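In: sequence and predicted structure are below.
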Amino acid sequence: MNINEAIDLLKENGYKATGKRKDILNYFADSDGYRTAKDLIKFLEKKDDAVSFDTIYRNLHLYNEVGILETTELNGEKHFRMNCTHHHHHHFICNKCGKTKEIEVCPMDEVTRSLANYEIDGHKFEIYGLCPTCQ
């Protein structure tokens, strides 16, 4: 998802694209991988020292709710990244730096066979480890 698509999605859901919201979108658009709220706050404090933690967390959860950001949990902390909406894929996530690599393989064919009598509403498949740079 790019910034313009994200802004359109905000507006479609009845939200304004304020300057702070655009700053948050720019941060995630420029990030390669998952980032924490703390990472975002550090970035925003460089631009404006009056950053409200409540505003940051509220917007992160709003972006996740409307589909702009996706989340995962690493080391007991919620991490966010710009949603990948162009094709179905999964991620390898580096436990140290949070960078991601797309994985084109999806285990759902096997899972669907194993759960033939079950109704599946969705899935999330992630692999964790260390990227070549962090090893």
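Out: Sure, I can see it.

In: CA atoms for contacts and neighbours, from now on please.
Out: Will do.

In: can you give me the strands in the chain?
Out: Using DSSP state E, the strands assigned to the chain run over residues 69-74, 77-82, 90-94, 100-103, 126-129.

In: for the fourth one, buried residues please.
Out: When neighbours are counted by 16 or more other Cα atoms under 10 Å, the buried residues of strand 100-103 are found to be residue 100.

In: what does the second one give?
Out: Residues of strand 77-82 classed as buried: 79, 80, 81, 82 (neighbour count, 16+ other Cα under 10 Å).

In: got the angle between it and strand 69-74?
Out: Using axes from the mean of the first three to the mean of the last three Cα atoms, to 10 degrees, the direction of strand 77-82 lies 150 degrees away from that of strand 69-74.

In: which other helices and strands does strand 77-82 contact?
Out: Contact here means 3 or more Cα pairs under 8 Å, 6 or more residues apart in numbering; DSSP states H and E; on that basis strand 77-82 packs against helix 19-30, helix 37-47, strand 69-74.

In: could you dump these to CSV with mean neighbour count?
Out: Formatted as CSV, the entries for these read as follows, by neighbours: other Cα atoms under 10 Å:
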stretch, mean neighbour count
helix 19-30, 17
helix 37-47, 14
strand 69-74, 17
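
In: need these in JSON lines with distance to residue 102, can you?
Out: Compiled in JSON lines, the helices and strands packed on strand 77-82 are given as follows (distance: least, Cα to Cα, whole Å):
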{"stretch": "helix 19-30", "distance to residue 102": "16"}
{"stretch": "helix 37-47", "distance to residue 102": "22"}
{"stretch": "strand 69-74", "distance to residue 102": "14"}
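
In: got another, please set it beside the one above:
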Amino acid sequence: MFEDAGYTILDGKTGSNNGFDGLYIKGTVDDPIEIVIGEAKQWGSSGGVSVNAANTSTQLPQQMSDNWIKNVAARIRDSAKKITDPVLRNERDKLADMLTKQSNRSKISKYVTVVNKDDGVVNILKLGSF
């Protein structure tokens, strides 16, 4: 959907399946016009959806919070240190820079895509800042 709207998909994953479920930009990593961070969730049996709460044992901030985005960016930067190809390492560093740059904060939009497995209905929720 975002690609159809003119966004470029980026790799926002860290490790096996951590990080962002979706990361899209308009513009370039060096000069983004808009940054979209997306998470996918399933509709809960209680009729709602929630993002992961802050976890004191892992030190992870609440999912989709501004601090969580900074945490994921730090993990992207840390994982870049293990990349031997200097071009790929530089791309990951630039991605982390884009996500943490103060002037880009207002360009970040957060979305949660919620799927109800029972009836196939998909809802897309835009989150505010927190």
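Out: Looks like it arrived, so ask away. Quantities reported herein were computed from a predicted structural model and do not represent experimental measurements.

In: tm score of chain vs chain?
Out: Both chains were compared after superposition, and using TM-score structural alignment, normalised by the length of structure 2 their TM-score is 0.32; 62 aligned residues with a Cα RMSD of 4.3 Å.

In: thinking again about what came up before, so which of the helices and strands packed on strand 77-82 of structure 1 is nearest residue 113 of structure 1?
Out: Between residue 113 of structure 1 and these, the tightest spacing by Cα to Cα is seen for strand 69-74, at 26.3 Å.

In: how big is the angle separating that closest one from strand 90-94?
Out: Orientation check (the same axes, to 10 degrees): strand 69-74 of structure 1 against strand 90-94 gives 50 degrees.

In: give the other helices and strands that strand 69-74 of structure 1 contacts.
Out: The helices and strands touching strand 69-74 of structure 1, judged by 3+ Cα pairs under 8 Å, 6+ apart, are helix 53-66, strand 77-82.

In: quick one, it and helix 53-66 angle?
Out: With the same axes, to 10 degrees defining the directions, strand 69-74 of structure 1 sits at 110 degrees from helix 53-66.

In: which parts of structure 2 are helices?
Out: Taking DSSP state H to define them, one finds helices in structure 2 at 66-80, 86-100.

In: most tightly surrounded among those helices?
Out: Comparing these by mean neighbour count (mean count of other Cα atoms under 10 Å), helix 66-80 comes out on top with a mean of 19.

In: tilt between that helix and helix 86-100?
Out: What separates the directions of helix 66-80 of structure 2 and helix 86-100 is an angle of 170 degrees, with the same axes, to 10 degrees.

In: ok, longest strand in structure 2?
Out: With DSSP E setting the assignment, residue counts place strand 32-42 as the longest strand in structure 2.

In: could you give me the buried positions within that one?
Out: Those would be 32, 34, 35, 36, 37, 38, 39, 41, for strand 32-42 of structure 2 by 16+ other Cα under 10 Å.

In: tell me which two of these sit farthest apart.
Out: Among these, the pair separated by the greatest distance (Cα to Cα) is 32 and 41, at 26.4 Å.

In: excluding chain neighbours, what is closest to residue 126 of structure 1?
Out: The shortest distance from residue 126 of structure 1 to any residue that is not its chain neighbour, by Cα to Cα, 6 or more residues apart in numbering, is 5.2 Å, and that residue is residue 91.

In: tell me who's in contact with the one you found.
Out: In this structure, residue 91 of structure 1 makes contact with 100, 101, 102, 103, 125, 126, 127, judged by Cα atoms under 8 Å, 6 or more residues apart in numbering.

In: how about a cut-off of 6 Å?
Out: Taking Cα atoms under 6 Å, 6 or more residues apart in numbering as the contact definition, residue 91 of structure 1 lies against 101, 102, 103, 126.

In: and it, how far is that from residue 55 of structure 1?
Out: If you measure residue 91 of structure 1 against residue 55 of structure 1 using Cα to Cα, to the nearest Å, the figure is 28 Å.
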